[in-house]
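In: Let me see the structure of the following:
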Amino acid sequence: MPKHFVDMGREITRKCGGLPLAVKSIASLLRHETDEEVWREILESGLWEIKESKEEIFPALQISYAHLPAHLKPCFLFCSTYPKDYELEKMDLIRSWIAHGYIESRRNREITEIGVEYYNELKERSFLDDAGVDPEEDYSKLHDIIHDLARLNSENEHYSVEINQPLDIQEKTVSREVYHLYVGGSMGLGYVNRIPQENMKGLRTIIIDMGKYLGTWEKYFDPNLELMVDCQDSSKGVTLCDLTKFEVLRVLIMEWDSLTKIPHSISELKHLTYLSISSTHLKMLPLSIGLLYNLVDLQVDCNSLEYLPDNIGDLANLQFLCIDSGDNLKEIPKSLCSLTNLLELTIDSQFVDYVPHGLVNFPSITKVQACWKVRTIGWLKDMKDLKGMLCFQNLNYINNLEDAKRANLRNKCKLESLQLFWDYKDVFASTMDSQLKLKLVPEACEGGIVGTDDVHFSLLECLQPHPNLMKLLVSGYPSTIVPGWMRDPLLLQSIEELRLRSCGYIQSLPFGNLHTLQYLVIHQCSSIRTIQLEQLPSQLEYLQIWLCEHLELITGFGHLDMLNTLSIGRCNTLKSLTMDGLQLVESTEVFGDLSHEIPQINRQSISSLTWLSITSCGSLHLLPDWLIPSGPCDVLVRGCGCPDYRKSKKGF
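Out: Alright, predicted model coming up:
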């Protein structure tokens, strides 16, 4: 870096006053900036003299905010709708940003992907911090000072309040300047009911977060508050307040365990774009919800939900629909097929009993997360943009190959994972999370379809995926032959993970040298007697072989340069492991005493291994010396024909 940049950086750091958050904020702003004028503008900014806060850190933060790209500013300010120390879930934020039009659409880009970019950029610029929970769940927080910064720049448009006693209802007021309101606490409903209507007319967002508050506060209420609540009589439940006074509301979020009914007045929210409802007691949505013609996003998390309104198909602009109902929802209304603009559909109920015809009307859909019982799969044909994972169960019930062809898996170039179960009686549950899980049921109840090798071969051939597929699981395949696409590296050119389970008729590994393969699992393939690892790519990192009861020989370990995990278990007839195609000299009792009985020839080893497990292989009496990695490794040998052995990376 040129010296004058270094000098300016030191001077900017001095102006930060040694405050870590200030330095972090300015550094996040400048780390990709190569324009000298921008550096000089920040150094000489009048904002260093800001007097609006007693916090010394504020000038540096205000400069960072001033240089925040215009498209990120409203997204950042919206975060301050929530109270300090609130854990913000990534997709909840993005859905609200979309509803308010904060995210700029781009050609050939999904709007949620753009929202994720915005979210990540705010984190990179240190405006959002990790919340300290599971990083995979993607929660974030605003630092208290960052929260103050957002409130300072939002000009009173964002407001949050906690209401836990009657005095709070009287003392905490919402001004007409507030556009985005968060209400939490056990008495939040009473507070919302008492806000004057003239102060509600400008509200764009209402978040009612009463969580699990119920049954403990009825005695505190003044009857004059006109609350629609009876906490002592759970059969009467809790209903919402009148919604007609929210004339321009765009976002309504209700997290409220004791909510039992939504008033029909919700149909008056003509501008509502995003509706989120979370309750453990709500059993149905009102028919009036079908009048929310501008609704784009509907999220319902209600474990007791039993029915969807028949007119849900009238929501012509709906793009995102998520129904999480536990296992109570058994049927999908036919009108759902009218939602032709749907991009994402989630119905989280374990195997809905009835799926209507007409699902072919979703040509734009990219994500479906559901468990459905179906009789055909041909309706998948036009879902060419389907992403994520697709799982078929009970494929033995398919006897119409033309229907399987119509599913047209070859054109689904965005599909990442495919699971093919013939009977799903596999003792191993799938560990790859399924987004769309389809359980085939027979046309009649006469039982499963009994087919020949040719029938099952032809079916698997019809289910050929696009070459972009990254993960494939085949379970219960009842044939000795496999189609050519499984043997052709060009047709599986992106595959990274392969699992074969309960394929008892396959006699050898059915695929060629798949150059991208990193993860291989072989379970309960009882007809395989020899596994030749030479046909696998050298960059394979994970290999698991279990319950192959007739397996006798595994050759070619020396070919696997990057193998770090090897697990072999319950292969009772396995007798030999070799480095190359021809068996090399092996030693006995290598794991009994490492100080002797190791031949001095062939000291080559699998140096990349970090985990080695060989268990319950009773016929394996000889273990090669090269199997012990020279570097740190966890080793477990137990229940084999040789002595047990255990080694830890830590040396014990």
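
In: When you work out contacts or count neighbours from here on, use the C-alpha atoms and nothing else.
Out: Fine.

In: In three-state terms, label residue 298 for me.
Out: Of the three states, residue 298 takes strand under DSSP: H, G, I helix; E, B strand; the rest coil.

In: Before we compare anything, build this one as well:
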Amino acid sequence: MGGIGKTTLAQLVYHDDEVKKNFDFQAWVCVSEEFDVIKVTKTIIETITSRSCKLTDLNLLQHDLKEKLARRKFFVVLDDSWNEDYDAWNSLLKPFQNGVKGSKILITTRSKKVASVVQTVPPHELSLLSHEDCWLVFSKHARLSTDSMQNTTLGKVGRNIVKKCNGLPLAAQALGSLLRGNSDVKYWNHILKSEIWEFSDDRIKVVPALRISYYYLPSCLKECFVYCSLYPKDHEFDKDELILLWMAENFLQPVGKKSMEEVGDEYFDELVARSFFQPHSTREKIFVMHDLVHDLAMIFGGDFYFRAEEVENTVEVDIKTRHLSHNAKGNYPMSKLLGVCDKVKHTRTFLEVNLDWGIPFNMENAPCILLSQLKYLRVLSFKCFPLDSLPDSIGELIHLRYLDLSKTYVVTLPESLGNLYNLQTLKLNGCSNLKILPAGMQNLVNLRHLDITGTCLHEMPKGMSKLKGLQFLSDYIVGKHEENKIKELGALANLHQSLSITKLENVVNSNEASEARMCDKDGINSLSLWWSVDKDENTVDSQIERDILDKLRPHSNLKELQIRGYRGTTLPDWLGHSSYHNITKVLMGGFLSGGFRNCCMLPSLGELPSLKHLKIKGFERLGIVGAEFYQNHDSCVETPFPMLETLWFESMPCWKEWRSLEFNAFPRLRKLTIWGCPMLTGDLPNHLPSLKYLDIRNCEQLSSCLPRAPAITKLCLLHSNNVRILELPPLLHELLIKGKNLVEAVVPAIKNTQLSCLTSLSISDCSSHILFPLSSIPASVKKLRISSCRNLEFQIEGQHDSLHILEISNSCDFDFTCYMKNV
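Out: Take a look at the predicted model:
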């Protein structure tokens, strides 16, 4: 049964802290009615790696997944499964046989036959809620305390409403959300006695409680909700993208001085509050819609919305259709859809959904046909089309407000694009072949969102300052010509969210930088400033560079700051100033050649009161990290870095000393990473009370003891052979050691320390002769890996009950791997 709580129960298990501790990784995949082995396999790989997977061959995908599952204990949820084909399931589950014993796959389904096909243990069947439990769900979402509703008229009416939910939690949740915060007894009685409860139609199999929830939506929210019927079930909705689509369709009604985007944000939040959307299990700002709620949207979309998905579908395109979508993963051929476009010439929307980037598409002329027939489009998405050019006829779509060409192969865009005076949103995200934008871009006076992330533009087109309505601009590439220099940013006063300014080497002096008026842009919360690699960097005037960065000072509302490739020797005073009370993340340096090659001093970042994450990379001339890092010499900060949780130093070849001084710094630091600092010799901060993860790599001269950090659970020491290990932290869960001296020090420490929490131990790269009996390993260890320790004398005797993985490679004169309990 739908809406009974299968997914909710699976989510509780998935996010449970104890469950997380027992698995190497977790993955959540929504399978849905469209059972695609390739798609599901790709999703699992992407969840494991946190990267896009471009493989399309099933054999290659399964081999890749098998490799990633090897020697790992996993927990995977396959949610909302419908397919009853044994062979298909057998194909999907093959790679999972490579995991460690104890791995789990949890499947939710409405079908008993699916359960019988896949089960290895008896299924857990959910039943309808009792009246009392249903009442608790209703009360929670109505946000009226149970006590205040006991034995009151309101409470009695509420309980009668709950009876009509028939024990279905989704219905109780929807009605509770509908009545949230409303204590008007008359209104509650009106809901209770609504004739919609009695409405009956065999064609409309929707829970009455959901129909009522829709009926009492404000009209502005109804059309926003029904618009979602253009997407298939289990679609993952991006909140920001959906708001832009609503705006293009003119669904958002202005309220006072609020922008349309702000109104859209309120609309979306209200639909979430009323349980029409639910937050994604693992991804921020992504939402899903329950199947029954999606059915509701489909019903009320009627003839005005058509989703071309199944060719067998008895529903045909109606002349009244105004919104079209095509599901590339369905069985409805594009050729069939194009054949009926002349029937629906007044269509406002064409969306291609579920087309994967790089998948072959057999209708190369589809864009030309669509543009010639659908002249009244407001929304057009060719996202992921194998499109290398856009027809000139795009300029004839004068009503167009939303155009998405993301992840296409376009190299240039036609000049006719400048005729789209009503265009509000232009998405070019991931168009890696795109080198230049049309000169007529300055004519798009109604443009509000321009996303050019992932393009390779050489510079911005001229006259960007004329686009005064821009709310979002992902990147600005500074040019050398008068009409595309950085001063063009000055007129764009309404920019919000994130902005990246690149090719800052084209800024000649501080006067140019000040004309960008960055300090006035109070809507920017994330700012990236990039200088490109300059072969003549030695000729750079350091003072001019400092003055330019000084004039690029952002507004104090900033939350995230990233600077790469800065060429000066010193930094301006605003970096690290306590007035930036909202900054939570700072990245200085970055990719290859993105560091601070000339800078020899860090700013006073310890004064940022909200800073949580700090990464410093590529300061090639920095020799000492001292008092200036913690506070300005005129300051009297008692606790530097009061909120910092992660601190990362990397690629600093001249750094020799870290002067921690007498500060109560880093009270909340959880993770400290130091990579590639070969000259560092001095002490680390001696007391880090909240530190849980310490990772030191390729710091050959570092001779410090480990910090006093009683909370450490993970320790990685790689090729940092002089680090002194006097004792190991007692709460250690994971220990990774690489290098001769380190192994020599750690093995005795393991023997002599009570490490009752240690579950994973890995040691490698040691040529010394060391005796290491299995009996000396803590009983809690589940994974033991030994590699490149040729003279290690490893003695296996008896049983080690908790050990799941024992892997020995290029060590002890033999190689083997065991994946079993009771090795």
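
In: Could you give the separation of stretch 704-719 of structure 2 from the chain centroid?
Out: Distance of stretch 704-719 of structure 2 from the chain centroid (C-alpha atoms, centre = their mean, to the nearest Å) equals 29 Å.

In: And for that stretch, what's in contact with it?
Out: When contacts are defined by C-alpha atoms under 8 Å, 6 or more residues apart in numbering, stretch 704-719 of structure 2 is touched by residues 681-700, 722-726, 729-739, 742.

In: Strands along the stretch 351-500 of structure 1, start to end?
Out: Per DSSP state E, counting those that start in this stretch, the stretch 351-500 of structure 1 carries strands over the ranges 367-374, 388-393, 415-421, 436-440, 471-475, 497-501.

In: related to what we said a few turns ago, sort out for me which of the contacts of stretch 704-719 of structure 2 are in helices.
Out: Among those, the ones falling in helices (DSSP state H) are residue 742.

In: Only whichever of the contacts of stretch 704-719 of structure 2 are buried, select them in ChimeraX.
Out: To isolate the buried subset of these in ChimeraX, counting by 16 or more other C-alpha atoms under 10 Å, use the following:
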select :681,682,683,684,685,687,688,689,690,691,692,693,694,695,696,697,698,699,700,722,723,724,729,730,731,732,733,734,735,736,737,738,739,742
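
In: Identify whichever of the strands of the stretch 351-500 of structure 1 lies nearest to residue 49 of structure 1.
Out: In terms of C-alpha to C-alpha, the element of these nearest to residue 49 of structure 1 is strand 367-374, at 50.0 Å.

In: what's the mean distance for the closest one versus structure 2?
Out: If you overlay the two and look at strand 367-374 of structure 1, the average distance to its match in structure 2 is 3.5 Å (mean C-alpha distance after the TM-score superposition for structure 1).

In: Off-centre distance for that strand?
Out: Here the centre of strand 367-374 of structure 1 is set off from its chain's centre by 16 Å, with C-alpha atoms, centre = their mean.

In: residues in contact with residue 240 of structure 2?
Out: By C-alpha under 8 Å, 6+ apart, residue 240 of structure 2 lies in contact with residue 285.

In: cool, and residue 612 of structure 1?
Out: 565, 566, 567, 633, 634, 635, 636.

In: That one matches what in structure 2?
Out: Residue pairing (TM-score structural alignment): residue 612 of structure 1 is matched to residue 694 of structure 2.

In: what residue lies at the spatial centre of structure 2?
Out: Closest to where the C-alpha atoms of structure 2 average out (C-alpha atoms, centre = their mean) is residue 283, at 5.4 Å.

In: Map residue 634 of structure 1 across to structure 2 for me.
Out: Correspondence of residue 634 of structure 1 to structure 2, assessed by TM-score structural alignment: residue 714.

In: ok, that match - how many residues close by?
Out: For residue 714 of structure 2, the neighbour count with other C-alpha atoms under 10 Å is 20.

In: Skipping its backbone neighbours, what lies nearest residue 232 of structure 2 in space?
Out: Nearest non-adjacent residue to residue 232 of structure 2, counting by C-alpha to C-alpha, 6 or more residues apart in numbering: residue 327, 7.6 Å away.

In: Run through the residues that contact the one you found.
Out: So residue 327 of structure 2 contacts 232, 307, 308, 309, 352, 353, 354, 355 (C-alpha under 8 Å, 6+ apart).

In: Widest-spaced pair of those?
Out: Pairwise over these, using C-alpha to C-alpha, the maximum falls at 307 and 355, 14.2 Å.

In: Look at the two and report which has more neighbours.
Out: Of the pair residue 307 of structure 2 and residue 355, residue 307 is the one with more neighbours under other C-alpha under 10 Å, namely 23 against 18.
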